[in-house]
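*Asks:* using only what follows, build the 3D model:
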Amino acid sequence: MKRLLVGAALGALLLPASLAFAHDGHEHECVDDACTVQALFQTAPAEGSSGFQGTEAPRYGTWGFDLNGRDTSVKPGENFFEYANGEALEELVIPSDRTSYGSFALLRELSDNRMKALVTGLAARNDLTPGSDEAKIADAYRAYMDEARIEQLDAQPLQPYLTAIRAADSHDKMAVYMGQTAGRFGASFFGTGITIDSKQPTRYVVSTGQSGIGLPNRDYYLDARYADKKEKYQAYVGRMLEMIGWENPAETAAQVVALESRIAEAHWTPIQNRNRDETYNEYTIQQLTQEAPGFAWQAYYDSAELGGVPRLIVRQDTAMPKIAAIYAETPVPLLQAWEAFHTADDMAPMLSKRFSDAQWEFRARDLSGQPEQRTRDKRAISFAENQLGESTGRLYVAEYFPAESKAKMEELVANLRTALSHRIDNLTWMGPETKAQAQDKLRKFTVKIGYPNKWRDYSGLEVRGDDLVGNAERKGLFEWEYDLARLNEPVDKDEWGMTPQTVNAYYNSANNEIVFPAAILQPPFFDPNGDAAVNYGGIGGVIGHEIGHGFDDQGSKSDGDGVLRNWWTAEDKSNFEGLTTRLGAQYDQYEPLPGFHVQGGLTMGENIGDAAGVAVGLEAYHLSLNGQPAPVLDGVTGDQRFFYGWAQVWQSKYREEALKQQVATDPHSPAEFRVIGPLRNSDAWYEAFGVTEGDKYFLPADQRVRIW
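*Replies:* Have a look, this model is predicted:
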């Protein structure tokens, strides 16, 4: 049940590797104003507990930041992340069912707690109209919570899949089977989905790319630093094959991992996959058949109901022939075993405890260092949300999102756009022709705040209170059929790629839009009653970050109408690439764990977004003062409060294994360097905190990278 969702450049504020947008869209309780962030962390859960329990938004100090949460024994120029957050982080405990914790996670927990109150409230009622969205939400939750039935069924829901896999006894039949996994449980050597066409963003297109591996990315197969994870993966594959009754599970598991290692060698690197020019390759099915022989492409697309498409986009074009050749060389029994394992792995969270525990033990505990599994009720809430995301979001908005928050956000966004427009006008490295194009793009930005103007229609989705796996199957097919129906329709510009209860934000280049779900619009990001400087450092930095994605190294390849094309002069493009190269070299030096450096090339887009967020957010704050001096609060200047606001939203701790995985797979830098990286390139930060030569993160003025 894995779909490929690619095409447009998608920039998100915080997008873990495990999170994907639907339909190509691109992380407590406090009762009074005196409650501080330090107090929040002091009341955070002890190890072994399941996290923050409140449903009220947190408060941070008296004006938006808790000065007592700083560690003033650290000089700002030595480590501003520790200086601004150190005492608060000292008190912060990562709950045992999480791999990281901090400002994002606190709000995610808040959102989860609110959704739990809403969903369990529905599940407790017996007066819901059958077939209504509310009844479907309740039934989705009930089905997940019906442990007795799930245990009774055990592996039975898998049997029809395993029977079909065994019947696929030739290479051509296996290609057909892989095509049928679109919207269903299972996997394929190639991932196919329906996305917005980057060069014709008024229409949708079929997109196909590399797939076929079960570890986070190719590095986990090929890099010696992850050898222990590969070994544990092989043991997990064998365990799952044994549980489903597959012959010779241990020997077969070794063959499956060896097969995936060959596929991984053919895969493009994460940095290569970021290049939008290289990942847009137009093909017909016939051309793909000729250039990547060994795989029954026509049969594959036919079985996915895509056999008649006149054109498709192939992302990793040079990888396709290699993976197709590997497929052709692999004995059918091994292909069947590979498919059987991935199907069981895919379905495991909805099967009996022996399956769900086995999957959690490898994928969460061994890969990410999570000591304890999330409780079943938390997983049930997530499942119900996934079934009817926007319907649960509509309930969330009605209960928890005040109209005045949307109005104030609109004002903030307008100020950020004005600030960036001023900055574009004053850029010294960009000429007038490119500036005119950049200003045109900025004017054409669409802004979405809080929730969609129209909600998804789930009337065609059947949800039953006694059929967990069936609910997941029907949901997958419902979404696949939804995507198929869009192929000959114009792009729906009103659609959202996140639900309102999501603590995140994103930029979608094909729609040239920035999107801010309701759940992120609360402290520490946005406090309607807080200090303006802290708000501009928090949500203002987020807004600037998302706008900045439109002008990062990949988002800048699309124009104001979302068309993937070069709108730069050669000289300006060269100047821009020189700046990004220098920025990437800075991030390459950061080492969050010994031997694990940030990848400046992988994190480039997010790093540019962060730099833009700080630069544009600060200028917007200055503009908001209307020529008046910034007030001084508790001895803290306006600029200082702005930088505190930025640092505060990245208060986070990671488990070591999770941090290793982030460095390998995530386009976002670790939290510490999302604070340090952009600030050491900001002249105003040096002035605000007296950072001087000799401080660890001091950069001479001529070495600071100022892009937007």
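*Asks:* rest of the way, CA atoms for contacts and neighbours
*Replies:* Noted.
*Asks:* shouldn't Ile323 be within a strand?
*Replies:* No. Read with DSSP: H, G, I helix; E, B strand; the rest coil, Ile323 is helix and lies in no strand.
*Asks:* look up the closest residue to it, ignoring the ones flanking it.
*Replies:* Taking C-alpha to C-alpha, 6 or more residues apart in numbering, and ignoring the residues beside it in sequence, Ile323 has Ile263 as its nearest neighbour in space, at 6.0 Å.
*Asks:* could you do Ala472 as well?
*Replies:* Counting by C-alpha to C-alpha, 6+ apart, the residue nearest Ala472 is Gln387, at 7.6 Å.
*Asks:* give me the neighbour count for that neighbour.
*Replies:* Residues lying near Gln387 (other C-alpha atoms under 10 Å) number 24.
*Asks:* so it touches Asp139, yeah?
*Replies:* No. Assessed by C-alpha atoms under 8 Å, Gln387 is found out of contact with Asp139, at 10.2 Å.
*Asks:* and His545, what does it touch?
*Replies:* Counting by C-alpha atoms under 8 Å, 6 or more residues apart in numbering, His545 touches 13, 606, 608-614.
*Asks:* if you set the cut-off to 6 Å instead, what comes out?
*Replies:* 609-610, 612-613 (C-alpha atoms under 6 Å, 6 or more residues apart in numbering).
*Asks:* can you check Ala168 too?
*Replies:* Ala168 neighbours (C-alpha under 6 Å, 6+ apart): Met174.
*Asks:* that one and Leu259: what is the separation?
*Replies:* In this view, Ala168 and Leu259 are 19 Å apart by C-alpha to C-alpha, to the nearest Å.
*Asks:* same check on Ile150?
*Replies:* Counting by C-alpha to C-alpha, the gap from Ile150 to Leu259 is 33 Å.
*Asks:* what's the answer for Glu151, then?
*Replies:* For Glu151, the distance to Leu259 - C-alpha to C-alpha - is 33 Å.
*Asks:* now Met243
*Replies:* From Met243 to Leu259 the distance is 21 Å (C-alpha to C-alpha).
*Asks:* another sequence for comparison is provided below:
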Amino acid sequence: MHMRLLVTFTLCGAAAAGLLGFMPPEDPKPKKPKYIDRANMDLSVKPGDNFYYYANGSWLKKNPVPASKTRWGSFDELREESSRRLRKLLEEAGKNSSDPKQQKIGDFYRSGMDTAHIESQGMNPIRADLQRIDALTSTQAFLDELAWERTQGMGGALFSFTISQDRKKVDQYIPQIGQGGITLPDRDYYLKNDKRSTTVRDAYRKHLMEMFVLAGIGAREADRMGDAVLRIETALAKAQMARVEMRDPYKTYNKFAVKDLANLTPGVDWNSLLGKMKLQGADSIIISNPNFLRAVDVLLSAVPLEDWKTYLKWNLLNSTAPYLSRSFREQDFKLRQALSGQKEMAPRWQFVSGLIDQQLGDALGQLYVAKYFQPEAKERMLALVNNLQETFASRIKGLDWMSQETKVRALEKLNAFTKKIAYPDKWKDYSSINIAANDLLGNVRRSAQWRYNEMIGRFGRPVDRTEWGMTPPTINAYYSPVNNEIAFPAGILQFPFFDFGADDAVNYGGIGAVIGHEITHGFDDQGRQYAASGNLSDWWTKADADLFKQRADQVVAQYNAFTVLDTLHVNGRLTLGENLADLGGLSMAYEAFTKTKQFQEGKKVDGFTPAQRFFLSWAQVWRSNATPEAMAQLILTDPHSPGEHRANGPIVNMDAWYQAFNIQPGDKMYKAPEQRIRIW
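*Replies:* Purely as a prediction, here's the structure:
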């Protein structure tokens, strides 16, 4: 799940979002795609045995994961194209000195591409930071440094800190503190002793030592420092909630008066610390995991100051390595190799263009929209969204398991949805950020510092509901429960999701299902707990909530049974929200598709009926190959199921799929009608 300023539920996990890999030459006359291409299918596989391989088998065989990738699929192909476009925009911006906005992002790009200058600097960009950490003389000084670093855009060790909407009073911003402080992607890497976990842990332990050696520390001392970091992070991991627990919006909503935090953490003066983090006047704060902060308080007195200084040095090295000389970048990549199986570093230009999309996304997004987005797509998308919304309303009215009382509130919520399409109505102003053409790390920090100040500046102000959680070039979509909004960036409004030239079957099986997916997030196991206003409040009768949970538990069991890699299975509880959104979204999109002229005429296109093309379009969206290491990591960290199970999981519960492909008892994917799960 991609998280920025809002709690969001996305179509596709952020793990696939790196702008990496091969850049194809630009085609001045793009060819019309074959929307359903038999060359990508494996017709030797029965659709009822494995529909994903039937739809995608030949493509999967012909498209192994590139060396600079961890996985490769439909999303990645689009990200590749987006990355190529960003590069072109940035190179052109660098030549446009008459436009300050373009010059700013052009200079940022130049600072990242000037590897000769970066190499000549070695570790000079962080030398003063290391010396300042060395000079710390007390635990309080350590906390002060931690606070100061946040205000300077230097990362956030130990815990997360945001100013975001109060889930129970969404018209107000409130400070929020969450668990954090670890480097590996999940607490399980520190706590489990299976072969995969210990292999990664050993690689991390070696990586720690090597990074400290690069910073000029002797091997024996670097070894000791690596042990200290691993001990601290393991203790923090033990105190963290598991990801499934963190999905409970009530369990993670613990509001404290700031003056009462001394009872939770006697060793931390939060009034002082928050002030040093530039937050003034807050009387209350939300703590997602109070037990985590209790553990931090104990560790602050139990861990020697020298070890805390080592921990800060590590966080500094880890957060800056991608922007330093080649030896640091290569060592940083070794850890990513161990975690993901990626064989080669990405081309430099792709790393830098992706970085600028993250740091100055609205400035780059404006250029992207002006050059690559068709305004007509916004109008067409709004019509599709309204169509899907009306279809979902009729489905709610027809539910046989929900009472009229809850239906009224569900429809109230559905009708209150805000729809954001393509790009923001107002763009962020980055004019106050100083960008230098020869200071990559400084540019990153000043951009991060600007974002931190923007975040702090929210406190006490009205909530800005115009803000987006993704940049326009992003190949993704999201639902925000606190704003009760769905958003579709410009980047996703292209084939295989959407194309003006495609037949309705392709568009409804692609972007139609995406729209339905995001709408259904408002009614999944998490989203359903938020009211039409966006507030976290229970609008269900108990009987209806119990019936929903029974059906949701069936989905958990279905996905728990899917094997991903040797003994690894999908975590049906972690992925429940996304699986519910896939099932609801695809069902909704299919019903909307049945109202189209194409469906009602029933004519075959390229040998496939309209219904068959709809389901084939859905399946081809999810085609993807991945390294075993990446698959194992995603099972731990990603709330989305792997592509195969996203393609196959929902359809076995849809009667229309059985009819479209004549699926019969004896086919491996067949489920008897009474076993098919129906929720929305």
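*Asks:* of Glu151 and Leu259 of the first structure, which one has the most company?
*Replies:* Leu259 (19 against 13).
*Asks:* quick one: map that one onto the second structure.
*Replies:* Using TM-score structural alignment, the partner of Leu259 of the first structure in the second structure is Ile232.
*Asks:* do the same with Pro310 of the first structure
*Replies:* With TM-score structural alignment as the criterion, Pro310 of the first structure pairs with Asp283.
*Asks:* over to Gln359 of the first structure?
*Replies:* By TM-score structural alignment, Gln359 of the first structure lines up with Asp332.
*Asks:* contacting residues for its match?
*Replies:* Contacts of Asp332 of the second structure (C-alpha under 6 Å, 6+ apart): none.
*Asks:* secondary structure element holding it?
*Replies:* According to DSSP states H and E, Asp332 of the second structure maps onto helix 326-340.
*Asks:* buried ones in that helix?
*Replies:* 326-329, 331-340 (16 or more other C-alpha atoms under 10 Å).
*Asks:* next one: that helix to chain centre, how far?
*Replies:* On the basis of C-alpha atoms, centre = their mean, to the nearest Å, helix 326-340 of the second structure sits 22 Å off its chain's mean C-alpha point.
*Asks:* strands of the stretch 301-450 of the second structure, residue ranges please.
*Replies:* 418-422 (DSSP state E, counting those that start in this stretch).
*Asks:* quick one, helices of it?
*Replies:* Using DSSP state H, counting those that start in this stretch, the helices of the stretch 301-450 of the second structure run over residues 305-320, 326-340, 348-359, 361-372, 375-397, 404-415, 440-458.
*Asks:* post-alignment, the last one versus the first structure, mean distance?
*Replies:* Relative to the matching residues in the first structure, helix 440-458 of the second structure has an average distance of 0.9 Å after the fit, by mean C-alpha distance after the TM-score superposition for the first structure.
*Asks:* cool, the fourth one as well?
*Replies:* Taken against the first structure, helix 361-372 of the second structure registers an average deviation of 0.8 Å after superposition, with mean C-alpha distance after the TM-score superposition for the first structure.
*Asks:* counterpart of Ala557 of the second structure in the first structure?
*Replies:* Aligned against the first structure by TM-score structural alignment, Ala557 of the second structure finds its counterpart in Ala585.
*Asks:* would you map the helices across the stretch 1-150 of the first structure?
*Replies:* So, for the stretch 1-150 of the first structure - with DSSP H, counting those that start in this stretch - the helices run 37-42, 80-91, 103-123, 133-145, 147-153.
*Asks:* of these, flag the one that's most buried.
*Replies:* The highest average neighbour count among the helices of the stretch 1-150 of the first structure, using mean count of other C-alpha atoms under 10 Å, belongs to helix 133-145 at a mean of 25.
*Asks:* so what corresponds to Gln287 of the first structure in the second structure?
*Replies:* Using TM-score structural alignment, Gln287 of the first structure pairs with Asp260 in the second structure.
*Asks:* three-state assignment of Glu282 of the first structure?
*Replies:* strand.
*Asks:* hmm, back to that, output the buried residues of helix 326-340 of the second structure as CSV; include the columns distance to Glu379 of the second structure.
*Replies:* Converted to CSV, those look like this (distance: C-alpha to C-alpha, whole Å):
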residue, distance to Glu379 of the second structure
Arg326, 47
Ser327, 49
Phe328, 47
Arg329, 44
Gln331, 48
Asp332, 44
Phe333, 43
Lys334, 46
Leu335, 45
Arg336, 41
Gln337, 43
Ala338, 45
Leu339, 42
Ser340, 40
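*Asks:* show me what contacts Ser368 of the first structure?
*Replies:* Ser368 of the first structure sits next to 657-658 when contact means C-alpha under 6 Å, 6+ apart.
*Asks:* show me what it aligns to in the second structure.
*Replies:* Under TM-score structural alignment, Ser368 of the first structure pairs with Ser340 in the second structure.
*Asks:* now swap in Ala658 of the first structure and tell me
*Replies:* In the second structure, Ala658 of the first structure lands on Ala630 (TM-score structural alignment).
*Asks:* how near is its match to Asp107 of the second structure?
*Replies:* Taking C-alpha to C-alpha, one finds Ala630 of the second structure at 34 Å from Asp107 of the second structure.
*Asks:* and Phe212 of the second structure, by the same measure?
*Replies:* Applying C-alpha to C-alpha to Phe212 of the second structure and Asp107 of the second structure gives a distance of 31 Å.
*Asks:* give me the three-state assignment for the equivalent of Gly530 of the first structure over in the second structure.
*Replies:* Counting by TM-score structural alignment, Gly530 of the first structure corresponds to Ala502 in the second structure. Following three-state DSSP, Ala502 of the second structure is assigned to coil.
*Asks:* not counting sequence-adjacent ones, nearest residue to Ala502 of the second structure?
*Replies:* Tyr35 (6.7 Å).
*Asks:* residue most distant from the centroid, the second structure?
*Replies:* Glu601 (39.7 Å; C-alpha atoms, centre = their mean).
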